[in-house]
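**Q** 3D, please:
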Amino acid sequence: MLSLKEIKEKLEQSTGEESWITELEKDERVGARKLWTSWKRKQQLTLLELQAHEEKIKFDRSYCSQNNDLVAGVDEAGRGPLAGPVVTAAVILPNYIKELVGLNDSKQLSRNKRDELAVMIKKHAIAYSIHFQSVQKIDELNIYEATRQSMTEVVLNLKIRPNVVLADAMKLPIDIETHSIIKGDAKSLAIAAASILAKTARDEYMDQLHEQFPMYFFNKHAGYGTKQHIEMIEQYGPTQHHRKTFEPIKSILRMR
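**A** Model (predicted):
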């Protein structure tokens, strides 16, 4: 009979098809049952992740008329914050990448997981592009139009022209077949990949901004209007990286 340590080590390497798995199901030791139950739960979660991954691929391919059509997913990060740029990304993925199983809307993942996935996306993508839309442009145009122009720019910056563009909740003025997908980062693998690249690029930018302006704690709230952030704006005033047309910054500036 295998020891609990041996069972744990074998389960970590198991594919679920080994003959000894059947014997483990009959093991009545409490420790063995716990190991079996934990492993079984992980197997089920892995299966669900794989199914979700395949559904996202199927969603993207449903917009293609040819097998070799290239789909670009487009998404943004940073429309809501009081400071920092809005960042957009466009990604064209191959039809299947095993390493990207588990890729989801960036808001559903931890920062470490997003960082890991960003590396894999950049490694395997057929093409990708990232664009930073400045605070000045956001104040000049308004956040919607600034984001729309940034999304347009990021698609045009791709080194390979896609056949289809799927954009998260945005219509783009480009001469490529484009579809606006509501909650696209939860439905499309390409849009989810773009959301990861946009979010990780913006987080890195805000971390660098924190080094210049540590009193605002940009590395903690990424520019969003938290209570602490607003208190710091009231105490120190807005920087050139704050959006002057956003409330409460607009009112704070009016009172100064």
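**Q** from now on I want contacts and neighbour counts done on CA atoms only, so please keep to that.
**A** Noted.
**Q** which stretches of the stretch 51-200 of the chain form strands?
**A** Assigned by DSSP state E, counting those that start in this stretch, the stretch 51-200 of the chain shows strands spanning 71-77, 86-92, 127-133, 164-168, 177-181.
**Q** okay, those in a markdown table with distance to Q235 next?
**A** Listed next are the strands of the stretch 51-200 of the chain as a markdown table, based on distance: least, Cα to Cα, whole Å:
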| stretch | distance to Q235 |
| --- | --- |
| strand 71-77 | 27 |
| strand 86-92 | 25 |
| strand 127-133 | 27 |
| strand 164-168 | 37 |
| strand 177-181 | 41 |
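**Q** and those strands as a markdown table, adding mean neighbour count?
**A** Shown next, in a markdown table, are the strands of the stretch 51-200 of the chain (neighbours: other Cα atoms under 10 Å):
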| stretch | mean neighbour count |
| --- | --- |
| strand 71-77 | 30 |
| strand 86-92 | 30 |
| strand 127-133 | 22 |
| strand 164-168 | 26 |
| strand 177-181 | 17 |
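**Q** the residue lying closest to I97 once chain neighbours are set aside: what's it in contact with?
**A** Counting by Cα to Cα, 6 or more residues apart in numbering, I97 lies nearest to H124, which is 7.6 Å off, once chain neighbours are set aside. Contact partners of H124, counting by Cα atoms under 8 Å, 6 or more residues apart in numbering, are L93, P94, I97.
**Q** which of those residues are buried, as a PyMOL select command?
**A** Selecting only the buried entries of the contacts of H124 in PyMOL, with 16 or more other Cα atoms under 10 Å as the criterion:
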select buried, resi 93
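**Q** closest to L103 among the contacts of H124?
**A** Checking the contacts of H124 against L103 with Cα to Cα, the nearest one is I97 at 10.4 Å.
**Q** how close does H229 get to K26?
**A** Going from H229 to K26 by Cα to Cα, to the nearest Å gives 57 Å.
**Q** kindly report the same for G184.
**A** The value you get for G184 to K26, if Cα to Cα is used, is 45 Å.
**Q** neighbour-wise, which of those two wins?
**A** Relative neighbour count places G184 above the other of G184 and K26, with 23 against 10, counting by other Cα atoms under 10 Å.
**Q** for that one, which non-adjacent residue is spatially closest?
**A** In space, G184 is closest to D168, 4.9 Å off (Cα to Cα, 6+ apart).
**Q** for the one you found, give me its contacts.
**A** G73, V74, D75, E76, S180, I181, I182, K183, G184, D185, I191.
**Q** now the helices for this structure?
**A** Using DSSP state H, the helices assigned to the chain run over residues 4-13, 20-25, 30-61, 111-124, 135-141, 143-156, 184-187, 189-212, 218-221, 227-236, 249-255.
**Q** what's the closest of those helices to D175?
**A** Evaluated over the helices of the chain, closeness to D175 peaks at helix 143-156, with 10.1 Å, by Cα to Cα.
**Q** quick one: that closest one to chain centroid distance?
**A** Distance of helix 143-156 from its chain centroid, counting by Cα atoms, centre = their mean, to the nearest Å, is 18 Å.
**Q** how about stretch 31-48?
**A** Distance, centroid of stretch 31-48 to centroid of chain: 27 Å (Cα atoms, centre = their mean).
**Q** here's the other one to compare against:
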Amino acid sequence: MKAQAIKDIKIKLATLTDANDPYLMALAQDERAGVQKLLQQFYRRLDKEQALKDKYVEMTSFERTLHQEGHRFIAGIDEVGRGPLAGPVVAAAVILPADVVLLGLNDSKQLSAKKRGQLYCEIQEKAIAVGIGVVDHEEIDRINILQASKKAMLLAIDDLAVEPTHLLVDAVKLDCDISQDNLIKGDARSVSIAAASIIAKEMRDNLMKEYHQIFPFYAFDKNAGYGTKDHLNGLKNHGICAIHRKTFAPVKNYL
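**A** Now for the predicted structure:
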């Protein structure tokens, strides 16, 4: 019997998800180097997919426990934008269905821009509710960045179309009447907080790209307001703009 073409084997392997499929046993007897390479790639893909599934299960532990306790609407809360020298702090609140699967969820800072964008769309599509809270640079200067971050989180909760029964909050404790757990590095430990982290970062990055069109000297489209070399050069050569945080160093040196 004529051996199957390698290109056809590649197509077939792309459809398989079971490591015990008899087709794989037959391929293991094929001595062609190209076939063995495809097999190795197939098993690496399965290992990677299994690792994502295991990570997802691990990150749903808080949500599973809360659902078992009777909580129906669990909101993950996170914020983005504490460190930048310009622009607002943006928070998101996300309530996910109990049975949702969003493989690859993680702290938004650990994801590529492409993967973050894909997950952003998937979260918006599958979430029960998404809320956004924004506190601008003037309020940050007035009340300080920690209080501004908490305020943005509370605004995000108020923006939800469904009232949450419990909150999973990244790091900080919020002053509200809803029961909450405050998780250190929560965006890497809870799928709900990770989803909120992704929503908040995408929203803020897009907002800073819009600000770049108005204030083009600071590379906001690339640094989102953080103190990169291009941003600092912009400050040096053009001074501050309308969205800089005046209480932050080195911005206050240019007042």
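**Q** can you pull the TM-score for these?
**A** TM-score for the superposed chains, counting by TM-score structural alignment, normalised by the length of the second structure: 0.95, backed by 252 aligned residues with a Cα RMSD of 1.3 Å.
**Q** re the thing from before, map the residue nearest to G184 of the first structure onto the second structure.
**A** Aligned counterpart of D168 of the first structure in the second structure: D170 (TM-score structural alignment).
**Q** rewinding a little: figure out which of the strands of the stretch 51-200 of the first structure is closest to W20 of the first structure.
**A** Sorting the strands of the stretch 51-200 of the first structure by Cα to Cα, the top spot, which is the nearest, belongs to strand 86-92 at 42.3 Å.
**Q** mean distance between the closest one and the second structure after superposition?
**A** Its aligned residues in the second structure lie a mean 0.3 Å from strand 86-92 of the first structure after superposition (mean Cα distance after the TM-score superposition for the first structure).
**Q** which part of the second structure lines up with that strand?
**A** Counting by TM-score structural alignment, strand 86-92 of the first structure corresponds to 89-95 in the second structure.
**Q** I'd like to know how far the residue nearest to G184 of the first structure sits from L253 of the first structure.
**A** From D168 of the first structure across to L253 of the first structure, the span is 33 Å (Cα to Cα).
**Q** same question for M170 of the first structure.
**A** According to Cα to Cα, M170 of the first structure stands 31 Å off from L253 of the first structure.
**Q** more neighbours: which of these two?
**A** Between M170 of the first structure and L253, counting by other Cα under 10 Å, M170 is the more crowded of the two (20 against 15).
**Q** list the residues that contact that one.
**A** M170 of the first structure touches R148, S180, I181, counting by Cα under 8 Å, 6+ apart.
**Q** could you find the closest non-adjacent residue to the equivalent of the first one over in the second structure?
**A** Residue mapping for R148 of the first structure onto the second structure gives K150, with TM-score structural alignment as the criterion. Taking Cα to Cα, 6+ apart, and ignoring the residues beside it in sequence, K150 of the second structure has L174 as its nearest neighbour in space, at 6.5 Å.
**Q** centroid-nearest residue for the second structure?
**A** The residue lying closest to the centre of the second structure (Cα atoms, centre = their mean) is I198, at 2.4 Å.
**Q** contacts only, for that residue.
**A** By Cα under 8 Å, 6+ apart, the contact list for I198 of the second structure reads D107, S108, R116, L119, Y120.
**Q** so the fourth one is in contact with L105, correct?
**A** So the one you mean is L119 of the second structure. Yes - shown here, L119 of the second structure and L105 form a contact pair, counting by Cα atoms under 8 Å, at 7.4 Å.
**Q** so for the two, which sits in the more crowded spot?
**A** Higher neighbour count among L119 of the second structure and L105: L105, with 29 against 22, using other Cα under 10 Å.
**Q** who touches the equivalent of that one over in the first structure in this structure?
**A** With TM-score structural alignment as the criterion, L105 of the second structure lines up with L103 in the first structure. If you count contacts by Cα under 8 Å, 6+ apart, L103 of the first structure has them with H53, L117, L189, A192, A193.
**Q** try 7 Å this time
**A** Residues counted as contacts of L103 of the first structure (Cα atoms under 7 Å, 6 or more residues apart in numbering) are A192.
**Q** okay, now the aligned residue in the first structure for L39 of the second structure: neighbour count?
**A** Here L39 of the second structure is matched to W36 in the first structure, going by TM-score structural alignment. Residues near W36 of the first structure, counting by other Cα under 10 Å, number 19.
**Q** what about stretch 117-133 of the second structure, distance to the chain center?
**A** How far stretch 117-133 of the second structure lies from its chain's middle: 10 Å, per Cα atoms, centre = their mean.
**Q** residue range for it in the first structure?
**A** Mapping stretch 117-133 of the second structure onto the first structure (TM-score structural alignment) gives residues 115-131.
**Q** now do the end-to-end distance for that stretch.
**A** Start-to-end span of stretch 115-131 of the first structure (Cα to Cα) is 18 Å.
**Q** next one: stretch 93-113 of the first structure
**A** Using Cα to Cα, the end-to-end distance of stretch 93-113 of the first structure comes out at 19 Å.
**Q** what about L253 of the first structure, distance to Y236 of the first structure?
**A** From L253 of the first structure over to Y236 of the first structure the distance is 12 Å, taken as Cα to Cα.
**Q** in the first structure, which residues correspond to stretch 182-190 of the second structure?
**A** Counting by TM-score structural alignment, stretch 182-190 of the second structure pairs with residues 180-188 of the first structure.
**Q** ah, wrong one, I meant stretch 53-62 of the second structure
**A** Stretch 53-62 of the second structure corresponds to residues 50-59 of the first structure when matched by TM-score structural alignment.
**Q** T239 of the first structure: neighbour count?
**A** T239 of the first structure: 12 neighbours (other Cα under 10 Å).
**Q** no, scratch that, I was asking about E247 of the first structure
**A** Per other Cα under 10 Å, the neighbour tally for E247 of the first structure reads 12.
**Q** not counting its neighbours along the chain, what's nearest it?
**A** The spatial neighbour of E247 of the first structure that comes closest, neighbours along the chain excluded (Cα to Cα, 6+ apart), is L82 at 7.9 Å.
**Q** and of the contacts of M170 of the first structure, the nearest to H210 of the first structure?
**A** R148 (27.0 Å).
**Q** and that closest one, how far is that from V87 of the first structure?
**A** Applying Cα to Cα to R148 of the first structure and V87 of the first structure gives a distance of 11 Å.
**Q** how many neighbours does G104 of the second structure have?
**A** G104 of the second structure has 18 nearby residues by other Cα under 10 Å.
**Q** next: E231 of the first structure.
**A** That count, for E231 of the first structure with other Cα under 10 Å as the rule, works out to 13.
**Q** quick one: contacts for the residue mapped onto it from the second structure?
**A** Counting by TM-score structural alignment, E231 of the first structure lines up with N233 in the second structure. By Cα under 7 Å, 6+ apart, no residues touch N233 of the second structure.
**Q** thanks a lot, see you next time.
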